[in-house]
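K.L.:
Sequence and computational prediction follow.
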Amino acid sequence: MEDRPFADLFPPATRERWLGLVEGVLKGGDFEKRLVSRSADGIRIEPLYEAAEPVAQPMRAPGPWRISQRLDHPDPAAANALALADLEGGADALTLVFAGAPSARGYGLEAHDVTALETALSGVMLPLIGLRLDAGARGIEAAELVKALAEARGEALGALDLDLGLDPIGTLAATGAEADEGLSQAAALLATFDAAGFTGRAMLADGRPYHEAGASEGAELAAVLATAVAYLRGLEASGHDLARARDAIAVLLVADADEFLTIAKFRAMRRLWARVEAACGLDPKPLRLHAETAWRMMTRREPFTNILRTTLATASAGLGGADAVTALPYTLALGLSDGFARRVARNSQIVLIEESNLARVADPAAGAGSFETLTQSLAETAWAGFQEIEREGGILASLRAGHLQGRIAAMRANRTKAVATRREALTGASEFPNLYEKPVTVLDVPAAAPMPAGEAALPSHRLAEPYEALRDTSDAHLASSGKRPAVFLANLGPVAVFNARSTFAANAFAAGGIEALGNDGFVEPAALAEAFTASGAAIACLCSSDALYATHAVAAAEALKAAGAREIYLAGKPGDLDAALRQAGVTGYLHAGGDLLALLGAALATAAAA
C-alpha cells in the first residue's frame, strides 16, 4: 500500500505544466489574443495568477460597511416616510441628495430652511446613523442647515458620523461652474464647525463626474487623488492643522459591475492615500471611503438587470474596503424610485453582509495574485495620472484648461466604440434584449429640467443610451402603426444549420427594437422570396452556415432584392463572397465585433419607413 498523502501522488501544479495544457487546448491559437485581456487603462489581465505576498495597507475598521440610502424625494414629508422605512428595514446611513445636485438626476430634496429639513428627518436619530450630504453647489447651505438642525435638537456635532460632502472641484467638473468662494469658503465653514465640536469630514473628493464622463479606473483614481491633495493643501493654507485637514477629507469612488477592477480600485485608493500621508509626514490613518454604484451602467430597458449589476458592484466595493455603500435603486434611470426599488437596494446589501458574510474579513483580497497585481498596477497607473495633473498645475488648473476633459474624452470614445461593437456588453440593452419586457413602477413625481452645463463640464452618460434611443424609435412606431419595425430572417437550409446565426441575428436586431420574423428555413429562392413578400417586412437578413452561404447566399439575395427588400443583411462574415454578395444586393454584414449601432440605425430607419 502507498503510504503517502493523496496529493503527493501527482506532480506539483506549476505554471509551466498549466501552460503546456493550455497550449494543447489552443491548438496553435495565440495565447495573448485568446486568454489575455486589457483594462481601459491598458493594464494586462492574465487568465491565471500565482499567489502573492499581501501588501500591508490601512483598511476599513473591523465590522460591516454602512448601508446608505439616497434621500432624494423633493417633498420633505414624503422623503421622511421613505427614510424611516429604509432605517427600519436595515439601512444605517442616509445620503441627503439635495435638489440641484448633479447626482439628483432631476429630483432631490427641496429643503431651504431648517423646518423643511426637520420634516425630512423627523424621527431620525442622527447620532445612530451615518449621514452624508450631496448638495453640489448648495453644499455650504446644506451643511449650515444640518448644523442648525443639530443645534435645534440639542445634539452635539461631535457625536454625529457626518460627511458634509463639500466638493467645489467636483462641482466644477460636473457643471462647468465654479463656486464664488470655493475652497476658501469651505475652509471657513470647517473652522466654524470645528469650533462647535465637529470631528467629521467636510470635504469630499468625488469620482462620479469623471466616471460618468467615461473615465477609466486609473483616470478616476488620479482625478480623485488630485482633488483630495488640492483640498489638503487648501485647508492647510487656510490655517487648519495638517493632521486635521487630512481627517476632514473623505473620498467617494464609483463601483461598477467589473468585480476585479472595482475591488482593485478601492484597495488602490487606500494605498495611494497612504503614500500621500507619508509624503506629508503623517502617520497613515484609514481613509473614509464611500462607494456609490455606477450611474453609467444603469439601463432603462430590462431594468431588472440593474439589480444584478448593482449587487455585484456593491459586493465588490465592500470587499475592496468601502466604509459605506450607496446602491442606486434599479429603476432610477426611469424616474424617482418607489419603496419597493429602495427595499431591493438595501436588502441586497443586507444579504451580502448578514447571509454571505462578506464583511467578516477586513481585506479578503490580500494575497490573491490577481487582486494584488491589479491593485498595484492600478495604483501605479493612477499615480502617473496624478503626477500628470500636478504638472499641469493641479486639478483646478487642469480642468480650467480642459486638459483632463480631453483625456477623458478619448477614453469615452474608446468605450463608446466598445459598446457599439458589443465588446462591452450591456445585458438587456445590447445583449439579450427583451422586446416584451414588463413595465416597472416609479413614483409619480416629475423630474426638473436639467441645469445648463458650462463648456468645461464633463458630460454624464449612461452606456445604454444609444440603444435606448433606437428602442424609443421602435416604441413610437409601434404606438403609431400597431406593429414594430421588423426584419425577415431569410433562413437557408435546415434548422440545425441556420439556428445559431438566426438566434444571433434575432437578438442583435432586437437591441434596436426590430422584431425578427422567423421561419423553418428555405432551399429554393422562389419560396424564400414569396415568404418575404408575405411577411410585410422591408428588410431581410440571411442566416445559415458558411458552407451553405457559398452555394445559396447569392441566389437568395438576388431573390430577396427582386421581391423588394430595401436592405439585405447577412449574419456572419462574407469571406471571398463579398463582391458577389454586394452585387446580388447584400448591404451589410452582422457579425461579432461589427459596429452594431451603425447597422441598427440604418436598418431601423428603413424598417420603420416601410
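P.N.:
Thanks, I have it.
K.L.:
all contacts plus neighbour counts: C-alpha atoms, from now on.
P.N.:
Noted.
K.L.:
Going along the chain, name the helices of the stretch 251-400 of the chain.
P.N.:
Counting by DSSP state H, counting those that start in this stretch, the stretch 251-400 of the chain has helices at residues 259-279, 305-320, 339-350, 369-391, 395-401.
K.L.:
helices or strands up against the last one?
P.N.:
Meaning helix 395-401. On a contact count with 3 or more CA pairs under 8 Å, 6 or more residues apart in numbering; DSSP states H and E, helix 395-401 meets helix 168-175, helix 217-237.
K.L.:
Against that first model, consider the following:
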Amino acid sequence: MTTGPTRDAWLQAVAGVLKGAPLETLRWHLPGGAAIEPLYPRAAGAAPVIGRPPGTRWRIVQRVDHPDAGEANALALADLEGGADGLTLVLAGAAAARGFGLAAPDIDTLERALDRVELDLITLRLDAGAAAPAAAASLLALAQRRGLAAGRLAISIGYDPVGILAAQGRLPPEGAVGELVAALERAGHAGPALTADGRPYHEAGASGSQELAAVLATGLAHLRVLEKAGLTLEQAARRIDFVLAADADIVLTLSKFRALRRLWARVEAACGLRPEPACLHAETAWRMLARRDPPTNMLRGTIAAFAAGLGGADSIGVLPFTAALGLPDAFARRVARNAQHELMAEANLHRVTDPAAGAGTFEAVTDMLCTEAWAMFQAIERQGGAIAALLSGWLQDEIAAGLAGAPEPVIVGTTRFALAHEAETAVLAPAPPAPVADGGLDGRPLPARRAAEPFERVSP
C-alpha cells in the first residue's frame, strides 16, 4: 500500500534547498511577533466557516464617486451593463471619497446619478460618512417616487459613527442613530443601517487582528445604541453589516475574513443571540495602491479580490488601478470589475464553500487572528468601548505602536523592480491634496496611509 507524502520526506527535500540553513528561516513572522510555521498538517475536525450560501456568487460592487451626477450616472450604467451587481454611492466629504464623491445627498443629485438604474435589480451601498442619514432619506424618497417599496430593495445605509470618529476625528450627534432608525422604520427599510467599517484602521497601518478587534468593538457599540433606540437585540443584529479591507496578502486576508465570521458569532452568542452569518463586504485596500507603475495595482487588486472571495465575502469592490492617481476613468473601472468576472466565470472560485477549511496554514492563521483580536477587543472594552478608546487616543496609540519597527514593505513597481521611465496614466481628474484637519475635533484622526507614499516622494 502506498502512502502520501510525509513530513519527514518534506524535511529531507527542503534540507537540500536550504543548504545548511536552519528550518526556522522559513518561518513567517506576523506583526506582533507571532510565527507561522512553513508546514502544517491537515487540521483535524475543522468545519467550514459559513457565509454566503454555498455555490452562490459574491456580488460585484462598483463605486459611484464622480462629482458630476450626470457623469457618475454614465459610468455607473457602463458598470452595470458590464456585469456589476451593485453600486456604492460615495458622497463628498466621506473619508473614502478621497476628495471626490457625489456633490450632495439631496434627492435631485441621487436621481441624476441613478437615472435609468433599476434599483430593485441591484444592491446599493451608501458610503456617505456623516451625510449617511440625509443620503438615506433621499434614496428612500427616490425609491418611493419610482413606486418601489423600500422593504424590497437591497440597500445598506452604511452609517458608522465610530468609523467617522476614527477617520475624521468627529463624533456625529448622539441622537443621530435613533433618528435614522426611526426614519428607516417608517419607510419600511429592513436592511443594514449601521456598518462596522475596518478600513480606517487598516489604512492607518493596523494589523489584521487590530482591524478585527476594532470592527468587533464597533459592532458591539452599534448593538448597544440600536437597543437604546428601541430595537430588540435580534432586530439590532440584523441592522448591522461589516466592511473589511482586502489586501494582497492572500493568507492573512482570507484568514481575516474567516475570522470575522467566527468572532462575530461569538459576540452574538455572548449577547444571548443565535449566531447568524454576518453580512460582509470587502473593498480592496487603499493602503496597497501605488502611484508608480500603476498597472501593478491590477495584480494586487485581483489577488485581494481572490482572497476576499475565498474568505466568504458577500460582496467585493475592487478599487480601480489608477485610484491613487485620481478619479478613475471607464477603462480602469472595467478592469476592476473584469478581475472579479475572471475569478468567478473563468476560475469558478465561488462554487466551493470555504476552501480553506481544514488547511493547516489557513486554520492556524485564522485561529491566531481570532485569539489576538478577541484579546484586543476585550482591551478596548476595558477602555470603555470603541468610542472611548478613540476619544482618549488609546486605540490610535496601539496601532502606531504596532507599526513601530515594521520592515520596509516590498512593493513591486515601487520598492522592487521600479521602472526608470513610466508612461502617462489617464485619469478623469488628478487626486486633490489630502485635507488638513481643522480645529474643533472630538478625537485624533487616524492617518490614511498608502504604504508606497514614502517611496513615491523620491525620484526613481
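P.N.:
Alright, I've got the coordinates. Quick caveat, the model's predicted, so the values are computed rather than measured.
K.L.:
before we move on, back to that, ok, which of the helices of the stretch 251-400 of structure 1 comes nearest A150 of structure 1?
P.N.:
helix 339-350 (26.2 Å; CA to CA).
K.L.:
Give me the contact list for the closest one.
P.N.:
Helix 339-350 of structure 1 has contacts (CA atoms under 8 Å, 6 or more residues apart in numbering) with 67-69, 82, 86, 89-91, 307, 311, 314-315, 327-331.
K.L.:
List buried residues within those residues.
P.N.:
Buried members of the contacts of helix 339-350 of structure 1, counted by 16 or more other CA atoms under 10 Å: 67-69, 82, 86, 91, 307, 311, 314-315, 327-331.
K.L.:
where does the aligned residue in structure 1 for D241 of structure 2 land in three-state SS?
P.N.:
Under the alignment (TM-score structural alignment), D241 of structure 2 maps onto A250 of structure 1. Following DSSP: H, G, I helix; E, B strand; the rest coil, A250 of structure 1 is assigned to strand.
K.L.:
residue contacts, A250 of structure 1?
P.N.:
Counting by CA under 8 Å, 6+ apart, A250 of structure 1 has contacts 163, 201-205, 228, 287-290.
K.L.:
now Q583 of structure 1
P.N.:
Q583 of structure 1 neighbours (CA under 8 Å, 6+ apart): none.
K.L.:
distance of L426 of structure 1 from M451 of structure 1?
P.N.:
28 Å (CA to CA, to the nearest Å).
K.L.:
circling back: same list, the helices and strands packed on helix 395-401 of structure 1, but as CSV with distance to R246 of structure 1 please.
P.N.:
Shown next, in CSV, are those (distance: least, CA to CA, whole Å):
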stretch, distance to R246 of structure 1
helix 168-175, 17
helix 217-237, 6
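K.L.:
what's the most buried one of the ones you listed?
P.N.:
helix 168-175 (a mean of 26; mean count of other CA atoms under 10 Å).
K.L.:
and that one, which stretch of structure 2?
P.N.:
Going by TM-score structural alignment, helix 168-175 of structure 1 sits over residues 161-168 in structure 2.
K.L.:
Likewise for stretch 500-510 of structure 1?
P.N.:
Under TM-score structural alignment, there's no match for stretch 500-510 of structure 1.
K.L.:
what lines up against M297 of structure 1 once you look at structure 2?
P.N.:
Under the alignment (TM-score structural alignment), M297 of structure 1 maps onto M288.
K.L.:
One more: L352 of structure 1?
P.N.:
Using TM-score structural alignment, L352 of structure 1 sits opposite L343 in structure 2.
K.L.:
How about the contacts made by the residue nearest to that match when sequence neighbours are not counted?
P.N.:
Sequence neighbours aside, L349 is the residue nearest to L343 of structure 2 in space, at 6.0 Å (criterion: CA to CA, 6 or more residues apart in numbering). Going by CA under 8 Å, 6+ apart, L349 of structure 2 touches 309-310, 343.
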